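Enquirer: Build me a model from this:
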Amino acid sequence: MDISPDQPIFVISVAAELADMHPQTLRQYDRLGIVSPSRAPGKSRRYSQRDINMLREVQRLSHEGVSLEGIKRILELENQVAALQRRVSELTEELGRRRDPLDSRIFAAGAAGDVVSLARGQRPRARSQAVVVWRPRALGN
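Expert: The predicted structure is shown next:
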């Protein structure tokens, strides 16, 4: 049987043991929004394997001297990076599905993660913090 790493199956006592932490520490992390497990119908916490791995990472960072606020920010940034990497993969796949991947489309991605298609010669707004993905046409086209 294959269990998804996101399947919420561990009660707090088991999760605490697997992460080598006290259950009260897990409750504190949940209150602070550092590691927030799923909730069972009776409001009890249920942790996934991904949550356990995150708890271990929190513990590692804490042992290295990073504050809880710093740990929370690191985890938020890692989640943002993962989301942006998924979006880049989606856009790359979309470009690969086109018959002519070197067409005239240019995409700009804003700081908020929004993606817009720009016409040839169009530029992102001035003072924008946009990232532009561009592929030049092959010579002779």
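
Enquirer: contacts and neighbour counts: CA atoms only from here.
Expert: Fine.

Enquirer: Glu78: neighbour count?
Expert: Neighbour count for Glu78, taken as other Cα atoms under 10 Å: 12.

Enquirer: Leu26 now?
Expert: Taking other Cα under 10 Å as the criterion, the count of residues near Leu26 is 22.

Enquirer: In this protein, mark out all the strands, start to finish.
Expert: With DSSP state E as the criterion, the chain has strands at 38-39, 45-46, 106-109, 115-118, 131-133.

Enquirer: what helices or strands is the last one leaning on?
Expert: Other helices and strands packing on strand 131-133, by 3 or more Cα pairs under 8 Å, 6 or more residues apart in numbering; DSSP states H and E, are strand 106-109.

Enquirer: ends of stretch 27-41, how far apart?
Expert: 18 Å (Cα to Cα, to the nearest Å).

Enquirer: Let's see this one next, to set against the first:
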Amino acid sequence: MMQQTRGIYLISVVAETLDMHPQTLRKYERAGFVVPLRMGALRTYSDEDVARLRLIKHFVDNMGLNLSGVQLALRMTSELLSLRRETASAGAPVERIDGMLATLGVRVVQREEPQPNEDPAESWFNVNPGEAVEFDSGMGETSSP
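Expert: Below is the predicted model:
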């Protein structure tokens, strides 16, 4: 998992921002989905952690996955995004990979680089320069970050 240097958020800020209970965040930590940094007794989350939690929330809320399903979906998404990066850098078409990502309710979109003061709820997974992950609720509507 790539660590970003921007943003350090306390559990209460992340919970409120993502509309999750702090216990839910702790459950995801115990499951190994995120590994927040510890500053004494405090958990601190990076922008990358917040983006990953947004993806987990998508899998739970929009796809109806349980913890085992989330674990598998995270692994599949990571592998597909890695494969997409390699394929795109080789100049090959990525449509089939994009189709596989769509089955997970995920798509890659063009996006400008994040601004330094961007709200943590706006954290995205960056795929390639200028590309990021967007979630689809499964109803044909894209959820706005």
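
Enquirer: Can you give me the TM-score here?
Expert: Put the two chains on top of each other and the TM-score (TM-score structural alignment, normalised by the length of the first structure) is 0.51; 89 aligned residues with a Cα RMSD of 2.8 Å.

Enquirer: could the strands of the first structure be laid out in CSV, adding mean neighbour count and distance to Val14 of the first structure?
Expert: Conversion of those to CSV gives the following (neighbours: other Cα atoms under 10 Å; distance: least, Cα to Cα, whole Å):
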stretch, mean neighbour count, distance to Val14 of the first structure
strand 38-39, 16, 14
strand 45-46, 20, 10
strand 106-109, 19, 42
strand 115-118, 14, 42
strand 131-133, 15, 44
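
Enquirer: Have a look at how far, on average, the helix ranked longest in the second structure is from the first structure.
Expert: In the second structure, taking DSSP state H as the definition, the longest helix is helix 67-89. Compared with the first structure after fitting, helix 67-89 of the second structure has a mean deviation of 1.6 Å; criterion: mean Cα distance after the TM-score superposition for the first structure.

Enquirer: That helix - contacts with which helices or strands?
Expert: In terms of contacts (3+ Cα pairs under 8 Å, 6+ apart), helix 67-89 of the second structure is packed against helix 47-61, helix 95-102.

Enquirer: returning to what we had before: any chance of the strands of the first structure in a markdown table with distance to Pro23 of the first structure as columns?
Expert: Below are the strands of the first structure laid out as a markdown table (distance: least, Cα to Cα, whole Å):
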| stretch | distance to Pro23 of the first structure |
| --- | --- |
| strand 38-39 | 15 |
| strand 45-46 | 11 |
| strand 106-109 | 41 |
| strand 115-118 | 42 |
| strand 131-133 | 43 |
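
Enquirer: how about those, which one is nearest Ala19 of the first structure?
Expert: Of all those, strand 45-46 sits nearest to Ala19 of the first structure, with 13.8 Å by Cα to Cα.

Enquirer: and the closest one, what other elements does it pack with?
Expert: Based on contacts counted as 3+ Cα pairs under 8 Å, 6+ apart, the elements that strand 45-46 of the first structure packs against are strand 38-39.

Enquirer: now the strand it packs on, how far from the centre of its chain.
Expert: Once both centres are worked out by Cα atoms, centre = their mean, to the nearest Å, strand 38-39 of the first structure turns out to sit 19 Å from its chain's centre.
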